[in-house]
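Chemist: need a 3D model of the sequence below.
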Amino acid sequence: MIPILLIFLSCVFSVAEPAYPVLNDETKQFIIERAQESIEEKYDPKEYRFTLSARWIPGSLLKTSPENVRSVRLSGVVEQYTNFEVLYIEGNKPEQVQIQLKVETEQKLPVPNHRMTSGETIEAKDLSWRWVPVRMGRDNPVRKLEELNGKTLRRTLNPGQPIQHSEISTPYLVEAGEDVDLVFTEFGIQIILTCEARQSGAINEDIQIYCKETRNKYLGKVKGPGEALWQKTH
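Modeler: The predicted structure is shown next:
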């Protein structure tokens, strides 16, 4: 009776065993760590911090042991979802596969330490260095404090918000609501109309202008204090 019971229990346990190898969490962690190292080789850790997590890793790779993983290399540029090439050994043969990891990035940047409004001039006392989240490949924040000092904000920013290059300009030469000389030059003839600036603008920036005399709206390029060159009539 006992041998029959042993045979029955043996069959039950053999059926309960998994049909495929269990995915190896140690391998996944090992790959993520090597991937992070490959990124940090290209970026200064004093300026960037990265947090990586798995987005897509083939099951065949996760079934292998960490010691079979030979290399993990960055493929292309760092973005929110970044590709890596993994070289590993499978059955005594080298295999190469592409994986995708989610990369969260922080960058140490000069940012406003208080709310700053559009048109305000930036001074060093307005800024402090902080680690802030950025989108690699999409954001283009100003990285140096000296590039911001004395510049004018084009839009309102909150404390700790990164400042993009497109959000700053040199000090305005024309202020919204002020009179501006709109200069027309054609065929050697120059005409100057005194109009009203509808936008503030720095040197070589296009601004909207309204002229009561002609009752027309114009687009003008700022060329000096209170002066703009006609670009087109709306």
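Chemist: every contact and neighbour count from this point should use C-alpha atoms.
Modeler: Fine.
Chemist: gap between the two ends of stretch 122-140?
Modeler: 18 Å (Cα to Cα, to the nearest Å).
Chemist: one more to put side by side:
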Amino acid sequence: MILPISCSAFPRTALVLALVAGGMPAVAQESAGQAATQIATNQAAGEVVLIPNRVIYPGELIELAALKPVTLIPGKHKPDAVATRAEELNGKVAKRTLLPGRYIPTSAIRDAWLVEQGAAVQVFFTAGTLTISATAVTLQPGAAGDLIKVRNSDSGKILSGTVMADGTIRVSAS
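Modeler: Just a heads-up that it's a prediction; the model follows:
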């Protein structure tokens, strides 16, 4: 037997599906006092967060000019694991499309690559006072602290090493 869907249940179900499929919209005021923007929160009134003011595409560097501040409205629930401050967003790279007026999930951003795939880098092995260096080619990109694979230019051997803050690779004995 097919049960009819009540008129009030159908729009509510459609709204829930749209929220799940399309992101997390709700209401906030722009800090400049302009029209309301779609965003939710459980923060105190007057707190300012940053959201995209235009579409940010995957692989694009997130700059403060691509973000706009909004003042949050109390009473709504801001989802966990979203980046809303300049320190969390400036200089990061989008891993997926970020839409205007929506929160930016922390899973949708990453640090900018310090070494690109195919770049020539210096590889260092240090054991006590002994230091061995070689030139290698990166087989994958990486940010500081990432474990990546590199190919030794002289021997052709593939090594795994950690990307250091200065762009060199540190390998250890295995």
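Chemist: show me where structure 1 has its helices.
Modeler: In structure 1, the helices defined using DSSP state H lie at 2-16, 25-40, 59-62.
Chemist: out of these, nearest to Leu52 of structure 1?
Modeler: helix 25-40 (6.5 Å; Cα to Cα).
Chemist: and that closest one, what other elements does it pack with?
Modeler: strand 48-56, helix 59-62, strand 69-75 (3 or more Cα pairs under 8 Å, 6 or more residues apart in numbering; DSSP states H and E).
Chemist: of these, which approaches Ala202 of structure 1 most closely?
Modeler: It's strand 48-56; of those, that one is closest to Ala202 of structure 1 (Cα to Cα) at 32.4 Å.
Chemist: just give me the neighbour total for the closest residue to Gln98 of structure 1 other than its chain neighbours.
Modeler: In this structure, Gln98 of structure 1 finds its nearest non-sequential neighbour in Glu85, 4.7 Å apart by Cα to Cα, 6 or more residues apart in numbering. Neighbourhood size, Glu85 of structure 1 [other Cα atoms under 10 Å]: 17.
Chemist: need the helices of structure 1 in a markdown table (columns: mean neighbour count).
Modeler: Formatted as a markdown table, the helices of structure 1 follow (neighbours: other Cα atoms under 10 Å):
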| stretch | mean neighbour count |
| --- | --- |
| helix 2-16 | 9 |
| helix 25-40 | 18 |
| helix 59-62 | 17 |
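Chemist: would you mind putting those helices into TSV with distance to Leu52 of structure 1 alongside?
Modeler: TSV is the format used below for these (distance: least, Cα to Cα, whole Å):
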stretch	distance to Leu52 of structure 1
helix 2-16	35
helix 25-40	7
helix 59-62	17
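Chemist: closest to Glu175 of structure 1 out of those helices?
Modeler: helix 25-40 (45.1 Å).
Chemist: related to what we said a few turns ago, nearest to Gln208 of structure 1, of the helices of structure 1?
Modeler: The closest of those to Gln208 of structure 1 is helix 25-40. By Cα to Cα, the value is 45.1 Å.
Chemist: quick one: that closest one to strand 69-75, angle?
Modeler: 40 degrees (axes from the mean of the first three to the mean of the last three Cα atoms, to 10 degrees).
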